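# Below is the sequence, then the predicted model.
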Amino acid sequence: MTGPNTTPDEATPERPADPFKPLGNETRLEILRVLYDHLQSTSREATLSYSTLRSEVGVTDKGNFNYHLRQLDGLFVERGSETEPTASTGSGTGSDTDTETTTDTNSSSNSHSPTSTDSSPDGYRLTFAGFEIAKVIDVDAWRSHEPCGPVVLDDPRENPVDTSANETDDGPTAQDPLTATYEDSVVEIRRGDDLLYAHAVRPTGAAARGMAVDELLDTASTLWRHTVEQLLKNICPYCHAPIERALEYTPDRRWEHAFSANCDECGSLGGSHVGIVAITHPEAIAFCWDHGLDLTSTRVWSLPFVDDDAVTVLSDEPRRVRLDITFETARLELVVSDDVRIVDTERVCRAER
């Protein structure tokens, strides 16, 4: 995909129409499984010889096996230095008698036809993409599950009451509570119908935690924190390409002061309230620690300054805001630029202003 600052010559190669098409076959999936099991029992660099791989996959027809192996070669499977001792392949000795060169009967002239045998210095292993696919298949990462929740969460706001006028003028009313659910592999934090936070937690990990919502919330908060850290470091959490961030004013949403992130490759990455930018800043971490709040472990939706009341608009063009982290005796003021960077900080005594 060509980004806004790239020329056609600098653009990345066009993606294949269906990169997962090679996986639509039981033999190829079994090849991945066998190589994955071998990797789990050895090391990342260890390879499996051709004859052992074919034997464990259980395909006797060499031509047929070579055809399927070639569909994976270079994308999900690669060849590397043979690190497995010959004896472990079942060949008996280093002078393996099965030394014939194997060729694909469907395309004998193909230069990528597998040629390694037990006595060859070359073997096969998973590429990183192959490992990722095999891992997801192995742990049944996105298995279905029953939803959990909703559960009502502690509210970080000092006054969770709406003091604005209501239709009946009966005085202030309680705002919608903060709730959490786990459904379709995603932990969601909502206030009423408004989605505030969402992060995937694979059902394998959720099941290992007994589908307990409290533990899932700790897990989701940690994952969200890591995602935010990547966004603030200009890294797409999915493809690791550079991203663009921007402050936004969204008066029609629960949070008016937010930021968005966008990746040329992956598109919109979503965003969050602008206050979340403080959770990785050393001055904010130290200030909160001095006042008894550990930013590194507190659930992100429990932070009192992730709220519009903590934000003051300093300018519109370019957009710049001030985020206040306030305790009884002191306040930390963080100035956030239009590209969502903290560009200035100041500690003040509350009595000063």
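All right, it came through fine.
# CA atoms for contacts and neighbours, from now on please.
Will do.
# ok, residue 296 - how many residues close by?
Using other C-alpha atoms under 10 Å, residue 296 has 14 neighbouring residues.
# Same question for it, what's its three-state structure.
Three-state call for residue 296 (DSSP: H, G, I helix; E, B strand; the rest coil): coil.
# take a look at this one as well, against the first:
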Amino acid sequence: MEDPRPTGSPLDAAADIADSHVVDAFKLLSNETRLAILLALWEEYEPFADGNTVAFSELLDRVEYDTSGNFSYHLQKLEGHFVETTADGYRLKQAGHRIVRAIIAGRGLADVTLPPTEIDADCTMCGEPLAIAYENEHLYTVCTGCGGKFSAGEEKPSGTVMGFAFDPAGLARSSAEEIFAASTFRAMQKFTMQMGGLCPDCSGPVDSSIHVCEDHDSDGICTNCGRRDEIKGRWVCTVCKNSGHGPPGDNLVLHPRVVAFYADRGVDIGYNTTDFETIVRTLELMTTHDQELVSTDPLRVRVTVRYGGDELRLVIDESMDVVDVEA
């Protein structure tokens, strides 16, 4: 039988799902020497330094390659895609930086886990202590007392309250509280970008939508959708398929009108990624954001933010754009 792949390459066979130049570029990385060149250039890179170039002879020594002719061949293969040539030597292009950063972050390179570790915060639903756990490149916040926000059938630890994608490098922080704060803040920023139509991974356009459980059980975890929230937002990048989901009412916490509402009342939800107390306070504020289905045609959801007896009401449409604000 004739091989349907023109070159017998599985990568070529998959070329119809990505631009051909992208597939060709990744072919170049299937060589140990070329990966070593990228890592060597990254090691010599210093942010904000002038030039950041490495001479050919120095790069040859760093990689410890014996034959300059063969080494030059591999280097030329990387030029234009991942490496830039200057009069003073070689340096990484943005694409090269992205490849090395993925390696440094540990994405998919090791089965890193963290057993449930208690943090100094309590579940807003039952008052029992919270803990964090890490598996499958996600950091989960789990309640030690109740069933959390998801049904037992979900691929999440028992008692999960929330869970976000988080690179293994993020576990290098000194305490469980700092890890929790960094993961939560990163997720909040990611959701804010997605709600604004920008993919936080590839900068592509994002499609946003709202899904309403048509037969929602209001008491506890719904037997129909497996969640506590009747209304859920979804985000999908049209380029790289990066996705996210969550209650739109919670994820409006960093909307400018919401930030201003809290700031006018002396509450700064801030941008301190490792400030555990600020993150916990922000999450507590998010639990008071009520979301209500106003209409289905057109689809409208009202989010009510309350603090100190005052209210801010935002109406969002099916794309999660804020179309009306009432103070």
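Done, it's in. These numbers come from a predicted model, not from an experiment.
# and residue 117 of the second structure, what is it in contact with?
Shown here is residue 117 of the second structure, whose contacts under the criterion C-alpha atoms under 8 Å, 6 or more residues apart in numbering are 131-133, 176.
# By neighbours, which of those residues wins?
With neighbours taken as other C-alpha under 10 Å, the top of those is residue 131, carrying 25 neighbours.
# Find the residue closest to that one in space, skipping its chain neighbours.
residue 118 (3.8 Å; C-alpha to C-alpha, 6 or more residues apart in numbering).
# Surely that neighbour forms part of a helix?
No. With three-state DSSP as the criterion, residue 118 of the second structure is strand rather than part of a helix.
# Tell me how many other residues crowd it.
Close neighbours of residue 118 of the second structure, defined as other C-alpha under 10 Å, add up to 18.
# hang on, it packs against residue 130?
Yes. In this structure, residue 118 of the second structure is within contact of residue 130 by C-alpha atoms under 8 Å, at 5.8 Å.
# returning to what we had before: can you tell me how far the residue nearest to residue 131 of the second structure is from residue 133 of the second structure?
According to C-alpha to C-alpha, to the nearest Å, residue 118 of the second structure and residue 133 of the second structure sit 9 Å apart.
# next one: residue 141 of the second structure
7 Å.
# Check residue 261 of the second structure too.
Distance, residue 261 of the second structure to residue 133 of the second structure, by C-alpha to C-alpha: 33 Å.
# neighbouring contacts of the longest helix anywhere in the first structure?
If you go by DSSP state H, the first structure has its longest helix at helix 213-232. Contact with helix 213-232 of the first structure is made by 148-149, 181-182, 187, 198-201, 206, 209, 236-237, 243, 245, 261, 276-277, 279-280, 297, 299-300, 340-341, as judged by C-alpha under 8 Å, 6+ apart.
# Can you go through those and name the buried ones?
Buried subset of the contacts of helix 213-232 of the first structure (neighbour count, 16 or more other C-alpha atoms under 10 Å): 148, 181-182, 187, 198-201, 206, 236-237, 243, 245, 261, 276-277, 279-280, 299-300, 340-341.
# Looking at those residues, which are in strands?
Using DSSP state E, the subset of those located in strands is 148, 181-182, 187, 198-200, 243, 245, 261.
# Now render those residues as CSV, adding distance to residue 225 of the first structure.
Output for those, formatted as CSV (distance: C-alpha to C-alpha, whole Å):
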residue, distance to residue 225 of the first structure
148, 22
181, 18
182, 18
187, 14
198, 12
199, 10
200, 13
243, 17
245, 17
261, 15
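# ok, those residues vs residue 327 of the first structure, which is closest?
Residue 327 of the first structure has its nearest neighbour among these in residue 198, at 28.1 Å by C-alpha to C-alpha.
# Tell me which residues touch the closest one, please.
Residue 198 of the first structure touches 186-189, 224, counting by C-alpha under 8 Å, 6+ apart.
# now it: how far from residue 222 of the first structure?
Counting by C-alpha to C-alpha, the gap from residue 198 of the first structure to residue 222 of the first structure is 12 Å.
# Please apply the same query to residue 155 of the first structure.
Distance, residue 155 of the first structure to residue 222 of the first structure, by C-alpha to C-alpha: 19 Å.
# Helices of the first structure, start to end?
All helices of the first structure, identified by DSSP H, fall at 26-41, 50-57, 62-72, 128-139, 203-208, 213-232, 282-290.
# From the contact counts, what lies against the second one?
Under the contact definition 3 or more C-alpha pairs under 8 Å, 6 or more residues apart in numbering; DSSP states H and E, helix 50-57 of the first structure sits against helix 26-41.
# which of the residues in the helix it packs on are buried?
In terms of neighbour count (16+ other C-alpha under 10 Å), helix 26-41 of the first structure has its buried residues at 27-36, 38-39.
# Format those residues as JSON lines; extra columns: distance to residue 161 of the first structure.
Below are these laid out as JSON lines (distance: C-alpha to C-alpha, whole Å):
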{"residue": "27", "distance to residue 161 of the first structure": "61"}
{"residue": "28", "distance to residue 161 of the first structure": "59"}
{"residue": "29", "distance to residue 161 of the first structure": "56"}
{"residue": "30", "distance to residue 161 of the first structure": "58"}
{"residue": "31", "distance to residue 161 of the first structure": "59"}
{"residue": "32", "distance to residue 161 of the first structure": "56"}
{"residue": "33", "distance to residue 161 of the first structure": "55"}
{"residue": "34", "distance to residue 161 of the first structure": "58"}
{"residue": "35", "distance to residue 161 of the first structure": "58"}
{"residue": "36", "distance to residue 161 of the first structure": "54"}
{"residue": "38", "distance to residue 161 of the first structure": "58"}
{"residue": "39", "distance to residue 161 of the first structure": "56"}
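# Cool, thanks, signing off.
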